[in-house]
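> Make a model of this:
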Amino acid sequence: MDPQFGRLYLVGTPIGNLEDITLRALRILGEVELVVAEDTRRASSLMSALELKRKEIISFNMHNQSRRIPILLGRLKNGEKIALVSDAGMPVISDPGATLVRICRENGIEVDVIPGPSAVTTAVALSGFPGANFTFLGFLPRGKNRRRLFRRISTGTFEESLIVFFESPYRLLETLRDLLETLGDRDIFVAREMTKKFQESLNGKISEIIAHFASSEPVGELTVVVSGRSGENARDA
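Presented below is the predicted three-dimensional model:
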């Protein structure tokens, strides 16, 4: 690593409750010259809520990352410190950033991580499902691609692990119906708005959760944990 170069920080931020920010994250966000975020408005709101001094914030997403990376690389080589944040939780997990991290390492630029909350591990802990293994799918594809993915899970080598994914409230019922048809009526856990004021945790069979949301429209950010087929709480599919 060239000591003249700056450093890229991957900074975990709260998934809901601002009190979950770490002391180190506060310090780093206060020290860097630039904050890179998928949504600049959310990042700006976060910085304001944390009472951090105003920083330069630029967008970094799947559509502009090929244009942004050379710019960021140049600034890092000029000695600047840059923080990469996601909308919530740990950056790079289901967010752009992996290519930037790889290119930084290839160019001798140090990459550091400031761990923070993760919706994935938080939901797994809250679910109470047994087993140390889980498969994280991120945001699911739509339609036939989603059903194809579930079929692979049902016949693949990881069907006995927990399945964790994020889902939009607008597609949740459709996704749960595909799950029921493909995996059977397993136990499931749905976490809504975790750590926020109106957080909700729901446990039950897939069919029961479908019935719940059929009569009460889901809203907010959703993380779903599906029990493994051989789990103590799971019924054979």
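
> C-alpha only now, for contacts and for neighbours.
Noted.

> So the residue nearest to residue 205 when sequence neighbours are not counted versus residue 41, what's the distance?
Nearest non-adjacent residue to residue 205, counting by C-alpha to C-alpha, 6 or more residues apart in numbering: residue 187, 4.4 Å away. Going from residue 187 to residue 41 by C-alpha to C-alpha, to the nearest Å gives 37 Å.

> more neighbours, those two?
Using other C-alpha atoms under 10 Å, the more surrounded residue of residue 187 and residue 41 is residue 187, with 24 against 14.

> was I right about that one contacting residue 203?
Yes - between residue 187 and residue 203 there is a contact under C-alpha atoms under 8 Å: 7.3 Å.

> Now do the helices in the chain.
Residue ranges of the helices in the chain, as given by DSSP state H, are 23-31, 40-49, 65-77, 98-106, 119-127, 143-155, 172-183, 206-215.

> Which positions within stretch 129-137 qualify as buried?
Judged by neighbour count using 16 or more other C-alpha atoms under 10 Å, the buried positions of stretch 129-137 are 129, 130, 134, 135, 136.

> Ends of it, what's the gap?
Start to finish, the residues bounding stretch 129-137 are 17 Å apart (C-alpha to C-alpha).

> how deep is residue 165 tucked in, by neighbour count?
20.

> which residues does it contact?
120, 136, 137, 138, 139, 140, 223, 224, 225 (C-alpha atoms under 8 Å, 6 or more residues apart in numbering).

> Out of those residues, grab the one that's most surrounded.
residue 225 (27 neighbours).

> any idea how far the residue nearest to residue 205 is from residue 62?
Remark: distance between residue 187 and residue 62 (C-alpha to C-alpha) = 34 Å.

> one more to put side by side:
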Amino acid sequence: MSKLYVVPTPIGNLGDMTNRAVETLNSCDLILAEDTRHTQKLLNYFNIKTKMISYHKFNEKQRSEEIIHKLLNEDINAALVTDAGTPCISDPGYELVREVREKGIEVIGLTGASALTTALSISGIETYEFAFYGFLPRKKSELDTALKRVLNNPVKTFVFYESPKRIISLIENIKIHMPNSTLCVCKELTKIHEKTFYGSVDDVLEQLNNYSDVEKGEYVIVGYNNDYQEKDDTDNQLSLHAILFDKLFKNEYSLKEAVNEAALEGIASKNEAYKASLEIKKIIEKLR
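A predicted model of the protein is given here:
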């Protein structure tokens, strides 16, 4: 029976490649790589000769169909890799894994490098529970909405990914929405020039502004939201109903439009807004 292996690769230090990962890539019939040129360097280093094809966000649908057909009909094993770290974590792959599972094909995961867990482990910030958001939107209005969601999330530890050109802008925006947050900003994890910036949002912003190579390398931001305020569930539920009613009648929205906008504005999760909308629907039907 065919199998799909999800294989982590190093995020910077080749010494983090596990023996099992090398053995798996060697023994598989096909490697699915986000960037074949990048992965070829890794394969050359470990003398891996397995056939490789591209699998990335621009050809994900087409490739998924091809790969599933091969797994179902040719009795082969395939390995999914990303440019760095664990596939499917803020990278392409989850759609393939889902479809493969739905076809009854076995999926096997390997442990290995992950920028997410590496940053959490060295952050000094509570990790009993955390919310991972990947890369936040670039557009200012969408970024503000996303940060409001983070602010209102009762899970106070948050993790973002960010590029070097936007790191200072992101920290400045975190300061606007969560001025009392504690941050650990990790740069170039596991690489020669690895560096961390830790402290209050003001301290970290000052450290980054004084760092000459701030616009080089990739960043992981681990933070703790000290600005979160517990809300009374009853009051919150009443205000959510009022907000939805307001959107329905003032803006002449449908219930679906009101729910979507409330979720985008960070007023409530989509699930909470949807539940409230069902209650509103019942009230409206009674009034008719």
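
> one step back: just flag the most distant two among the contacts of residue 165 of structure 1.
Spanning the widest gap among those are 120 and 140, at 14.1 Å by C-alpha to C-alpha.

> sorry, back to before: could you see which of the contacts of residue 165 of structure 1 carry over to structure 2?
Mapping those onto structure 2 (both residues aligned by TM-score structural alignment, their matches' C-alpha atoms under 8 Å) leaves 136, 137, 138, 139, 140, 223, 224, 225 still in contact.

> ok, of these, which one's closest to residue 9 of structure 1?
Closest approach between those and residue 9 of structure 1, by C-alpha to C-alpha: residue 138, at 22.2 Å.

> Now do the same for the closest one: its match in structure 2.
Matched across to structure 2, residue 138 of structure 1 falls on residue 134, judged by TM-score structural alignment.

> List the contacts of the residue nearest to residue 136 of structure 1 when sequence neighbours are not counted.
Distances taken as C-alpha to C-alpha, 6+ apart place residue 164 nearest to residue 136 of structure 1, at 4.8 Å, with adjacent residues excluded. Counting by C-alpha under 8 Å, 6+ apart, residue 164 of structure 1 touches 120, 124, 134, 135, 136, 137, 138, 223, 224, 225, 226.

> measure residue 66 of structure 2 to residue 94 of structure 2 for me?
Noted for residue 66 of structure 2: a distance of 16 Å to residue 94 of structure 2, by C-alpha to C-alpha.

> Looking at those two, which is more packed in?
residue 94 (14 against 11).

> ok, now which ones touch residue 94 of structure 2?
Contact analysis of residue 94 of structure 2 by C-alpha under 8 Å, 6+ apart lists residue 88.

> Adding distance to residue 103 of structure 1, write the kept ones among the contacts of residue 165 of structure 1 out as JSON lines.
Formatted as JSON lines, those follow (distance: C-alpha to C-alpha, whole Å):
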{"residue": "136", "distance to residue 103 of structure 1": "25"}
{"residue": "137", "distance to residue 103 of structure 1": "24"}
{"residue": "138", "distance to residue 103 of structure 1": "23"}
{"residue": "139", "distance to residue 103 of structure 1": "25"}
{"residue": "140", "distance to residue 103 of structure 1": "27"}
{"residue": "223", "distance to residue 103 of structure 1": "31"}
{"residue": "224", "distance to residue 103 of structure 1": "32"}
{"residue": "225", "distance to residue 103 of structure 1": "33"}
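
> with these in mind, which one is nearest to residue 85 of structure 1?
residue 138 (17.0 Å).

> I'd say that closest one and residue 119 touch.
No - under the criterion of C-alpha under 8 Å, residue 138 of structure 1 makes no contact with residue 119, lying 10.6 Å away.

> okay but the match of residue 138 of structure 1 is in contact with residue 90, surely?
Yes - the criterion here is C-alpha under 8 Å, and residue 134 of structure 2 meets it with residue 90 at 5.7 Å.
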